[in-house]
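Engineer: Just to be clear, the model below is a prediction. Sequence and coordinates:
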Amino acid sequence: MKRILGLLGGAALCAHSAAALACGATNEPFYVRSEQGPTGGDVPLNAPLVVELTESTDGPAEPHLSPRLTLVIQGSGEAVELGPAGSAPHLMWVPVESLSPSTTYEARFNSGYEGEPDHSWEFTTGRERQAPLSLEGKLEVTLETAMEPSIVCPPNRCVCNVNDCLAACRSGAPTPVTRARVKLPRALSGFGRRAATVWLTDGTPYDFAESTKGGPDSEPHEVSLGEYATFDDDGNAQDVRITVPEEAAPYRPCFALRVSDDRGDSVEDSLCLSEAFPLADEPAPATGQEEAQEPSTTSSACSFGIASSPSSQVALALLGLLTLVRRRR
C-alpha cells in the first residue's frame, strides 16, 4: 500500500501550498516585512540579500505577493544582477557574481502589493568571502528497539483540518518497533541558520537532485520517510529518530542527508546499512555504512516523497507529518 507523504521543505509557504493543493484553493496569507539584510559594514563578498516576512491580518482580502528587489552601487547607480533563491516568508536573492570589495550598495525592496512603497537600505562590503557551508564528519546510524502506541485516525479527516484529525485519532496498545537513531555531522560555516532534511528509503539513498525539479526522486522506493533537524550556533544538531517500517520483503535501509543554509547552499551525505531489515536476529544496537557519498554542493527546494508500510505505521507517520506541518507553519 502506497501513500503520498509530503516533506515540506525549508519554509512555511511549502506547508501552505501543500494544504492548498489537498483542500482546494485558499487565499494567500498577507505578509509584512519584519527585517532585512545584510546591513552595516564588512559584509562578505558572497553574502545573500534576505528579507524576512511575517503574516498579518491587516491586509487586503485577496493579497498577492509578488516580491522584487533591486541592488545598485551607491553613487554610480550600476545595477547588480540577482538570482532569487528563497520563498515566503524567507525571501532571498543571491548576486550572480561576487560583490565588489569596499563598496557601498543600496538595496530596494517591494512586496508587490498594490500601493506598497519601496523600502531601501544600505550596506558596505569588506574584502573577504564567507567560507562555504561544509560538513565535519559523516552520517552515523544505530538501530534501536522501542515501544510506540498504535495510532488510528479516521479516513478523510486528516487532509484539510489538522486539529480535527488530531482530535479524532486514538491511541492503542504500545507495540514494539525498530527506530533508526541518525547522528548528524557538524554543519560548519555558511550563512545564517542551517537546517537538515533526513530521508529513509529502501535500497538506494534518496536522490535530492531529482527532488529539486519539483517532484519526488526518480527511484521506485517503497519506503520514503523524511524528518527535519536544525543546528545550533556551534553547528551541532540533536539526533534524528525515524521509525523503520517493516515491508513484505526485507530491504536495506538507506539514509540521505541534506543541510542547507540561509544562502540556499546545500551539502549532502548518505549511507546504506550493510544488512537487510528486518534483521535475522533481534535488532541489538548495530551500525553500518556502505557506499557513503562525498558531500556535494547543490541548491535547496521543497521535496515530496512516497512511503509505504503496514496500516498502523501509516497512521503513525501521518500524525507525525501533521505535527511537523503545525510546527513549521
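Structural biologist: Received it, and whenever you're ready, just let me know what you need. Residues are numbered from 1 along each chain as shown.
Engineer: use CA for all of it now, contacts and neighbours both
Structural biologist: Fine.
Engineer: Could you tell me the end-to-end distance of stretch 53-69?
Structural biologist: 14 Å (Cα to Cα, to the nearest Å).
Engineer: repeat for stretch 240-254
Structural biologist: Chord length of stretch 240-254, first to last residue, is 14 Å (Cα to Cα).
Engineer: same question, stretch 15-30
Structural biologist: Span of stretch 15-30 from end to end, Cα to Cα: 15 Å.
Engineer: Grab the nearest non-local neighbour of residue 326.
Structural biologist: residue 162 (7.9 Å; Cα to Cα, 6 or more residues apart in numbering).
Engineer: I'd say the one you found and residue 322 touch.
Structural biologist: Yes - counting by Cα atoms under 8 Å, residue 162 does reach residue 322; the two are 6.3 Å apart.
Engineer: So between these two, which is more surrounded?
Structural biologist: Legend: neighbour count by other Cα atoms under 10 Å for residue 162 and residue 322, higher for residue 322 (20 against 16).
Engineer: dropping in the other structure now:
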Amino acid sequence: MRGHYVAALIDLLVERGVDRAEFLQDCQLQEDELNADTLIDQRRLERVTRLAAERVQETGIGLLVGRRLNINTHGALGYAAMASASYEQALQLLVKFYSVQAPKAYFELRTCDGCYELACESSFTLPERPWVTTEFLISSIYTSTEFLLSGRMQGVEIHLSYAEPPHVALYREIFQAPVRFQQAFTGILIPFSVARQPLPSADPMAASLFTKRCESIQHDERDEQLPRRVKEMLYAGAGEFPSQTELASRLHMSVSTLHRKLAEQGATYKALLAEVKKELALQHLRDSRLTVDEIAQLLGFSDASNFRRAFVGWTGETPSEFRKRCL
C-alpha cells in the first residue's frame, strides 16, 4: 500500500495521543516512507494495522481513515477517474488499476438485476477486529464516489458480509446510504442509472493521459517489483504457501516467464520463500505465544527438527535461543 495512506492512519493515531516517533519505530517505518511514491510491504502493513488497533480504543478507525482520503489522494488513478466520461467508466478504471495504489486490495465489478456490484476484499484481517481493513477500503471508495457523483446517489447501498460491529452508529454517520450487514458480498451496490451518469469533470484528453500513466506505473510495478509482489503473495498464503505454478497463474504468466523475470531481478522462488519463512518465524518467536512446534507447522515444515535446522541456517541460533534473547 502507498505510504501516504499509512500516513493518514498515523495522523489519526497522533490526534488520539499516540506518540508518532515511537509508533514509527515499533512499525519499523521511516518518516520519509510515508509518501505516495513508496509502497509499504505487506508484512509491515499488517504490523501497522495490528499495532494501531492496539493503541486506540476506537473500533472504527478503518472508517475514519478511509473517510479522510479524497479523490486526489489516489494519484493518477484518482485523476483518471475524475476525467472519465461516466462513473461507470471510473469504476472500470478502479478495478483495473487499484493495484497501483494498494497491490493487496482486490476489486471486482459484477452486474446483478440492473445494478453494479463493486465487490472488494482485503488480503488480510485482524481476528479481533475483522472489519478494520474492509472499512478502510469501503469508506475511501465511497468518499470518492460521493465526490464524483456530486451526491447524486439515489439507490446506492453499502453491503457488508459481516455482522454489525460495535461502532455501527458510525456507519450511519459516514455513509449517506443504506448500510446492510450479513450480505452475500462486501462492497457497494450501484444502480445502472447512477453509474451511467455523465461526470461534470469529464475530460477525454485528461482521461487518456492519466489512464496511460496508470498503465505505465502498473507495467513498471509488475516488472521491477516482481520479487516484492511474490513475497507479498507468499505472506498472504502463509500456512499454505502458493506453489510456483499457482503464483505464475495469479500473475498471468507462465512458470518459465516467472523464473526469468525473477532472475532478472536477482531472485528465485526458493530464496523468496525462505526469506518469508524466516521473517515470519522471527515475528512469531518475538511477538506470539506459539510454541516452536506450532510455528514449524504454521510455516509448512514437516517437523520441528527441520524448522530448527533451517532457523539455525538463517540466524546462527536455535529458535529457543532467539526467543530467550528477545525476552
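Structural biologist: All right, it came through fine. Source: prediction; values computed, not measured.
Engineer: List the TM-score for the superposed pair.
Structural biologist: Between these two chains, after superposing, the TM-score reads 0.28 (TM-score structural alignment, normalised by the length of the second structure); 153 aligned residues with a Cα RMSD of 6.7 Å.
Engineer: Residue 187 of the first structure versus the residue nearest to residue 326 of the first structure, what's the distance?
Structural biologist: Taking Cα to Cα, one finds residue 162 of the first structure at 33 Å from residue 187 of the first structure.
Engineer: residue contacts, residue 54 of the first structure?
Structural biologist: By Cα atoms under 8 Å, 6 or more residues apart in numbering, the contact set of residue 54 of the first structure is 31-34, 89.
Engineer: Secondary structure for these - can I get that in a markdown table?
Structural biologist: Putting the contacts of residue 54 of the first structure into a markdown table (DSSP: H, G, I helix; E, B strand; the rest coil) gives the following:
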| residue | secondary structure |
| --- | --- |
| 31 | strand |
| 32 | strand |
| 33 | strand |
| 34 | strand |
| 89 | coil |
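Engineer: Please identify which of those is nearest to residue 5 of the first structure.
Structural biologist: Closest to residue 5 of the first structure out of the contacts of residue 54 of the first structure is residue 89 (22.8 Å), distances taken as Cα to Cα.
Engineer: Mind checking what secondary structure residue 111 of the second structure has?
Structural biologist: With three-state DSSP as the criterion, residue 111 of the second structure was assigned strand.
Engineer: Next, count neighbours for it.
Structural biologist: 13.
Engineer: for it, what are its contacts?
Structural biologist: Taking Cα under 8 Å, 6+ apart, we find residue 111 of the second structure in contact with residue 117.
Engineer: ok, which stretches of the stretch 101-250 of the first structure are strands?
Structural biologist: For the stretch 101-250 of the first structure, the strands defined by DSSP state E, counting those that start in this stretch cover 104-110, 119-125, 134-136, 140-152, 170-183, 186-188, 195-202, 224-230, 240-243.
Engineer: Throw those into a markdown table and include mean neighbour count and distance to residue 255 of the first structure, thanks.
Structural biologist: Output for the strands of the stretch 101-250 of the first structure, formatted as a markdown table (neighbours: other Cα atoms under 10 Å; distance: least, Cα to Cα, whole Å):
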| stretch | mean neighbour count | distance to residue 255 of the first structure |
| --- | --- | --- |
| strand 104-110 | 19 | 40 |
| strand 119-125 | 18 | 40 |
| strand 134-136 | 17 | 16 |
| strand 140-152 | 17 | 8 |
| strand 170-183 | 15 | 9 |
| strand 186-188 | 21 | 17 |
| strand 195-202 | 24 | 5 |
| strand 224-230 | 21 | 10 |
| strand 240-243 | 18 | 10 |
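Engineer: Of the ones you listed, give the one that comes closest to residue 55 of the first structure.
Structural biologist: Proximity to residue 55 of the first structure (Cα to Cα) singles out strand 104-110 among those, at 15.9 Å.
Engineer: tell me the angle of that closest one relative to strand 119-125?
Structural biologist: Interaxial angle of strand 104-110 of the first structure relative to strand 119-125 (axes from the mean of the first three to the mean of the last three Cα atoms, to 10 degrees): 150 degrees.
Engineer: residues contacting the closest residue to residue 173 of the first structure other than its chain neighbours?
Structural biologist: Leaving out its chain neighbours, the residue that sits closest to residue 173 of the first structure by Cα to Cα, 6+ apart is residue 149, at 5.5 Å. By Cα under 8 Å, 6+ apart, residue 149 of the first structure lies in contact with 171-175.
Engineer: ditto for residue 226 of the first structure
Structural biologist: So residue 226 of the first structure contacts 7, 197-200 (Cα under 8 Å, 6+ apart).
Engineer: re earlier: among the contacts of residue 54 of the first structure, which one sits closest to residue 20 of the first structure?
Structural biologist: Nearest to residue 20 of the first structure among the contacts of residue 54 of the first structure, with distances taken as Cα to Cα, is residue 89, at 16.5 Å.
Engineer: Counting neighbours, what do you get for residue 194 of the second structure?
Structural biologist: 19.
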